[in-house]
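> need a structure here:
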Amino acid sequence: MNINAPRGTQDILPGTSEKWQYVEKQLADLCRRYHYKEIRTPIFEHTELFQRGVGDSTDIVQKEMYTFEDRGGRSVTLRPEGTASVVRSYVQNKVYGLPNQPTKYYYMGPMFRYERPQQGRMRQFVQFGIEALGSDDPAIDAEVLSLALNSYKELGLQSVKLVLNSLGDQESREAHRQALIKHFDPHREELCSDCQIRLDQNPLRVLDCKKDRDHPAMEAAPSILEYLNDYSKDYFERVKQYLDVMGIDYEIDPNLVRGLDYYNHTAFEIMSEAEGFGAITTLSGGGRYTGLVKEVGGPETSGIGFAMSIERLLMALEAEGVVLPVDEGLECFIVALGEQAERAVIKLTDELRRAGIQVDKDYLGKKMKAQFKAADRLGSKYVLVLGEQELENGVINVKDMTTGDQKEVALDSVIDYMKEELTGGE
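Coordinates of the predicted model:
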């Protein structure tokens, strides 16, 4: 019986994993420049965290979480998103009490949602995200939007756009909520069963429904922008002004809502406009939140963040034909000819590796010609050949596989020689 990976999961094999490593390294460096520090949280949390933090009315909590009882009878859940865990850690470790604020984090790791697997949407997926906690300055909203957009542009994507909206403060949201209920209530029976529930729990999420998106009532739904109070209008204007100052293009979409309950004020998505990317164009999304820290036991604290799927990022790179500068070749391959040479090669291989040089050798007892073929398949830049005669003379043959040039090098200086060759004398 063959045992395959569970549906909605995947193996990332060599040849592909190097692309992941490159992307992850670039994202980490971008965060360093924006002064965001890495945080690592548990892969599973108490279920209550997501019920309170993400929201009972969300599809994530109602339909998509991997929830189970541990051996102690406690309900735990594999994390479906990163923000709630980051905020829980922020509260538990009393980071809000530290003098340097705002607190700026980034995270990267696997998340889990039970949904129908499709290209770019897995049940286990890797999410990169950031959170800035402890400031309600619109300038940090603009900073987060800048980081989000540059995450894609610095990797080479061109066909991306930033879509922006304001969800307003609590007062504005409540006025809009009542307007949505009044608008949709006459059509209640025409809406899907989920939206009938959402209309009572969180009517804003009716606008995010994929089943009812073509219903005529959607197009005529009242816009949140019509219900923003003066403070919310001013906040949104300042965010847009800062984006203008940085030369960041954006579109306003009054129907843009996020799928989680904790958002207010700035909400945004970044979308791919690449031809052939697929029907679902959203690459990432995020926004500002105020009540989440208090909801998980901390003081009233403002925050803003976003999250992206690494899988969808790689899809977008492929759709635009972006080739990542990933070097999959080998630096050195050592060929040993004879028993004495084999022992010397074992020692030399170890010494080269400890000197920082990437090296491999044959472990299958192949003949010299087959070893050279193996080195060629591995894309080795150099092949070092050590036979009994070379060993006796204290030398080793070094072949440059690009030019075909060969040179005898003293065994006791081959490490320095290879460093020089591989760095180009730098």
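> only C-alpha atoms from now on, for both contacts and neighbour counts.
OK.
> could you list every helix and strand in contact with the one helix or strand residue 19 maps to?
Taking DSSP states H and E as the criterion, the element that holds residue 19 is helix 17-33. Counting contacts by 3 or more Cα pairs under 8 Å, 6 or more residues apart in numbering; DSSP states H and E, helix 17-33 is packed against helix 138-153.
> on contacts alone, who are the packing partners of the helix it packs on?
Here helix 138-153 touches helix 17-33, helix 230-245, strand 263-272, strand 303-309, going by 3+ Cα pairs under 8 Å, 6+ apart.
> which one, of those, ends up nearest to residue 421?
Checking the helices and strands packed on helix 138-153 against residue 421 by Cα to Cα gives helix 17-33 as the closest, at 23.8 Å.
> here is a second sequence; please produce its structure as well for comparison:
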Amino acid sequence: MPYNAPEGTADMLPAVARLWRSTTETAAKLFAAYGYEPIDTPIFEMTEVFTRGIGEATDVVGKEMFTVRSGENYKRALAAGSDEGLKSKQKLSLRPEGTAGVVRAVVQHNLVEQGAAPAKLFYAGPMFRAERPQKGRLRQFHQIGVECLGATEPTADAEMIIMLMRFYETMGVPRQNMRLLINSMGDDACRPAYRESVRQFILDHEDEMCEECHRRAETNPLRAFDCKNETCSRVMEAAPKITDNLCDDCRTHYEAVKALLDAAGISYIEDPTLVRGLDYYTRTVFEAQVTEGMGSQSAIGGGGRYDKLAESVGGRPTPGLGFALGFERMVLALEAAGALGESTKRVDGYVACVDDSVRAAAFDLVCAARDAGLCVEMDHQGKSLKSQFKMADKVNARVVIVLGPDELSQGKARIRNMRSHAEKLVDIAAAKRLLSQFGGQRVGGASSPINIDTVFSLENDDKE
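Model (predicted):
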């Protein structure tokens, strides 16, 4: 029987793969304007990178993380009944998010030397969480994220929030369809007392709260604000708010971030219940949501400040902040807004053969065109000329270059514009000379000044 993709995963077929590539290219260009450079970290890390960084009490680590074992280590753990006998370096997990791995890389390679400028990095790739699959929530999903290590000022927070919203606008998500939530999570000076007050509030209302929130009261009480149980949500509306319990430094920082956003014309909603799902956040947190068409999966990106994360993975104290946005969620947001354009394959031209006698000459012309940076296709299945034209139309070729024995004996080719259906004869040798002038111009995706019309609109005495 034919196999299907694993549950909770989706094949990225050509149209979506092209959109993913254009999305990452857009991100790279936009983020570069803010000084961000690319980084690529392994898809799996030592499990401790996530347990220490994200927090063992979080749902991400406690319920959703995929562990990775080599065949031999899997057998050892199976025989022992646990993996406690394995060394730390043998306990690996697929990355459920990108921040912890990037911070580990920054610490390992000392990318933020004492007194140096902040390390500003961005990444794009797959993440993995063992969640119940549903629309907008996959077990393998794709994120684009940025991390800034070494910056302490509120300007860095505001810059990052602005960059996130500018990205969505650039991708075509209508601003009126989005809302930006912000909050402050406090820091070590004020959050412990606040966590205790929330814990006590949950215990005082335990008869009204679900079993999961009872557990959270002892492990991570702030996560109760995220409970999807309607009764719990209603009870937590009366819980103490972090914004009423901030220390002076955190309050000053938060007010400065808001003032900078106001000055930049970025509208936002203060949400004192916004806590995000990971333990490493301190002070500023933010989340971009879509207001229509996505139901409960309305969050499409977010992040915040994590001034203690570098220390948790073995580094020296290094302030940091970042965000991540979900590609699949963004696609759903674009679809909901009717703003998801078609991602079509770019084909400049199609070389058609009247018969097999001209196939070698057609192949030679195709190679010359590709070396010049043009996207040109030809038939590899021995199809009739009529079928080749149908194929050229199917791949949206702008022109079809027809090679036949009679034209080829004169050194000519017949060109048809597939939009206007106008035809003409052009000199093949002249076209190939022009192509040779641009050979290698678009290697690696660089833009070339040549186009299909430049080559095959050559003036000659035989045009029709």
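> could I get the helices and strands packed on helix 138-153 of structure 1 as TSV with mean neighbour count and distance to residue 337 of structure 1?
Below are those laid out as TSV (neighbours: other Cα atoms under 10 Å; distance: least, Cα to Cα, whole Å):
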stretch	mean neighbour count	distance to residue 337 of structure 1
helix 17-33	16	32
helix 230-245	17	65
strand 263-272	24	55
strand 303-309	24	49
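> ok, which of those comes nearest residue 118 of structure 1?
Among these, strand 303-309 comes nearest to residue 118 of structure 1, with 13.4 Å by Cα to Cα.
> over to the closest residue to residue 202 of structure 2 other than its chain neighbours. Which of the three states is it?
In space, and not counting its chain neighbours, residue 202 of structure 2 is closest to residue 217: 6.3 Å by Cα to Cα, 6 or more residues apart in numbering. Of the three states, residue 217 of structure 2 takes helix under DSSP: H, G, I helix; E, B strand; the rest coil.
> contacting residues for residue 217 of structure 2?
198-200, 202-203, 224 (Cα atoms under 8 Å, 6 or more residues apart in numbering).
> can you check residue 11 of structure 1 too?
Neighbour list for residue 11 of structure 1: residue 5 [criterion: Cα under 8 Å, 6+ apart].
> helices of the stretch 101-250 of structure 2, residue ranges please.
Ranges of helices within the stretch 101-250 of structure 2 are 154-171, 191-204, 211-219, 230-236, 248-263, based on DSSP state H, counting those that start in this stretch.
> mean neighbour count, those: which tops it?
helix 154-171 (a mean of 19; mean count of other Cα atoms under 10 Å).
> what angle do that helix and strand 320-326 make?
Going by axes from the mean of the first three to the mean of the last three Cα atoms, to 10 degrees, helix 154-171 of structure 2 is angled at 20 degrees with respect to strand 320-326.
> mind putting the helices and strands packed on helix 138-153 of structure 1 into CSV with distance to residue 344 of structure 1?
Shown next, in CSV, are these (distance: least, Cα to Cα, whole Å):
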stretch, distance to residue 344 of structure 1
helix 17-33, 31
helix 230-245, 62
strand 263-272, 55
strand 303-309, 47
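> of all these, which one is nearest residue 129 of structure 1?
Ranking these by their distance to residue 129 of structure 1 (criterion: Cα to Cα) puts strand 303-309 first, at 4.0 Å.
> nearest residue to the spatially most central residue of structure 1 in space, ignoring adjacent ones along the chain?
Closest to where the C-alpha atoms of structure 1 average out (Cα atoms, centre = their mean) is residue 128, at 2.7 Å. Nearest residue to residue 128 of structure 1, sequence neighbours excluded (Cα to Cα, 6+ apart): residue 108, at 4.3 Å.
> contact partners for the one you found?
Contact criterion Cα under 8 Å, 6+ apart gives 40, 126-129 as the residues in contact with residue 108 of structure 1.
> enumerate every residue touching residue 163 of structure 2.
With Cα under 8 Å, 6+ apart, residue 163 of structure 2 has these contacts: 30-31, 34.
> filter the contacts of residue 108 of structure 1 to the buried ones?
Those of the contacts of residue 108 of structure 1 that meet the buried threshold are 126-129, by 16 or more other Cα atoms under 10 Å.
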